[in-house]
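Peer 1: got a predicted model here, sequence first, then my questions.
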Amino acid sequence: MSMQRAGEAVEVLLIEDDPAIGGHLRTGLLANGYEVRWCRTGEGGLAQARQSAPDVVLLDLGLPDTDGVDVARTLRGADPEVLIIILTARADEIDIIVGLDAGADDYLVKPATVTVLLARLRAHLRRRPAASAGTAPVRLGDLVLDVDARRCLLGGREISLRPKEFDLLAALARRPGVAVSRDDLMAEVWDEHWFGPTKTLDVTMAALRRRLGDGTGVTVPVITTLRGHGYRLETPL
């Protein structure tokens, strides 16, 4: 079955310098209906991304010319919507946190099978936003969240959120004042069968709080941490 989105095949940019791993991934992706462009350096991958605007980037961190974390950060800055999945041998928790904080949506540690990678891709692509007509914007104090347009306004000024940051805020804003468990947030924002690091929720939450904290002189709903349970978006007075 061809993997498609909006009537077109999903384009994957693979940035991997190892010929054996790269070839194996490319073959598996092509066999499952993805379009694949393969680059072996970070600079080459960035040039290709500027040229073709891929839907997905599969990124190794140990590249010969630059650190993959810097590549992820540049990719995210250029395209807030691109799906970035890091695929690397770096397994330490600090590396996972740095990779996610640089803008990656997912982090898989080698050796990860093509089957696992394909499952993660399908899960993420299922959760890519689709327009839904007629949904009224959520208003909480000076925060306005337009889910249909995927816009976040704070005091009339638009706040740029990464895809998962927006999804996380939307999940909380749909039920203000309600305690939402970590498990429910992971299932709703990521995937009900998520088996990657749950630290991704903490990293995304920290980034979301920083972005909402940029507003001055406005009423911002506070996200309260509920130790041992999850989070609650407080309704402004």
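Peer 2: Yes, it's here.

Peer 1: could you use CA atoms for every contact and neighbour count after this?
Peer 2: Noted.

Peer 1: if you skip the residues just before and after it, what's nearest to the residue nearest the centre of the chain?
Peer 2: The chain has D105 as the residue nearest its centroid, 3.0 Å off, counting by Cα atoms, centre = their mean. Take D105 and drop its neighbours on the chain: the residue closest to it by Cα to Cα, 6 or more residues apart in numbering is I84, 5.4 Å away.

Peer 1: check it against this one:
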Amino acid sequence: MSRHDPRADRAAPGKGLVVVAEDDPAVASLVRLYLDRDGFGVETYGNGATALQAIRSHRPVAVVLDIGLPGMDGIEVCRRLRADGDRTPVLFVTARDDEVDRVLGLELGADDYVTKPFSPRELVARVHAVLRRSQPDDAAGGRHTLGPVVLDAAQRRAWNEGAEVALTATEFDLLAHLVRQPGRVWQRDELLGAVWGYSAAAGSRTVDVHISQLRTKFGAGCPIRTVRGVGYAADERGDVR
């Protein structure tokens, strides 16, 4: 059975609705409290099937999704959303660090993750970060082209050799950040700060996994190259690992 917060029905929550899928009542209550304090409308659900139905019905601005949900787990919920073409930002909650590659993997397209135990303030900060990455960046301006890759900052769309490539908000921002300054080499902690908005203490695996996703999606046309022992850069030499 789902657990629904009546406060989520308030008219026009200031920052939009966040669906939280978490089967631990204590964790769900804490996450709801902190998101509510920050101005979000919140609905909490204790299993994957009802959470998926709610996401499809209510169109939240973001989803906080525990992996270990009963019945339909969080990974399956995200997979079905992405199969529907739903690009709502998804932040996974996982109790196992070795699941990170899975939850951020190409077949799911999650935007970020936190591992238990986590700070509820950090989770709220991560929600804000994925929402920022899902919005058009007018300051970035126009289109950016590098080799066969074209990015439209206003529409947040990407093409490779004329064919559109579907990207998550995080994937788009990472690629755009590299493409806007071709040839510059970025360390992983610099990319974490610039794209994700948090420090290297969060770990560099997130950067590596998203780079891997972009390379898979763009294939030989991917402009990102690895600079051994330093980090990553984008240039017309393309995918050099």
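Peer 2: Structure received. Since the structure is predicted, the reported quantities are computational estimates derived from the model, not experimental observations.

Peer 1: sorry, back to before: the residue nearest to D105 of structure 1 matches what in structure 2?
Peer 2: In structure 2, the residue matched to I84 of structure 1 (TM-score structural alignment) is V90.

Peer 1: and if you look at I96 of structure 1?
Peer 2: Pairing criterion TM-score structural alignment: the partner of I96 of structure 1 within structure 2 is identified as V100.

Peer 1: swap in D18 of structure 1?
Peer 2: In structure 2, D18 of structure 1 lands on D24 (TM-score structural alignment).

Peer 1: next helix or strand past the helix or strand containing A129 of structure 2?
Peer 2: According to DSSP states H and E, A129 of structure 2 maps onto helix 120-133. Remark: after helix 120-133 of structure 2, the chain's next helix or strand is strand 143-146, criterion DSSP H and E.

Peer 1: past that following strand, which element shows up next along the chain?
Peer 2: Next element after strand 143-146 of structure 2 (DSSP H and E): strand 149-152.

Peer 1: which residues are in contact with that following strand?
Peer 2: For strand 149-152 of structure 2, the external contacting residues (Cα atoms under 8 Å, 6 or more residues apart in numbering) are 142-145, 157-161, 176, 221-223.

Peer 1: give me that answer again for 7 Å
Peer 2: G142, R143, H144, T145, R157, A158, W159, N160, E161 (Cα atoms under 7 Å, 6 or more residues apart in numbering).

Peer 1: may I see the residues you listed organised as TSV, with neighbour count and distance to R184 of structure 2 added?
Peer 2: Listed next are the contacts of strand 149-152 of structure 2 as TSV, based on neighbours: other Cα atoms under 10 Å; distance: Cα to Cα, whole Å:
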residue	neighbour count	distance to R184 of structure 2
G142	12	20
R143	16	19
H144	16	15
T145	17	15
R157	17	23
A158	23	21
W159	16	22
N160	20	21
E161	12	23
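
Peer 1: related to what we said a few turns ago, flag every buried residue along the helix holding A129 of structure 2.
Peer 2: Of the residues in helix 120-133 of structure 2, P120, L123, V124, A125, R126, V127, A129, V130, L131, R132, R133 count as buried by neighbour count, 16 or more other Cα atoms under 10 Å.

Peer 1: ditto for stretch 195-215 of structure 2
Peer 2: Across stretch 195-215 of structure 2, burial judged by 16+ other Cα under 10 Å covers V195, W196, G197, Y198, T206, V207, V209, H210, I211, Q213, L214, R215.
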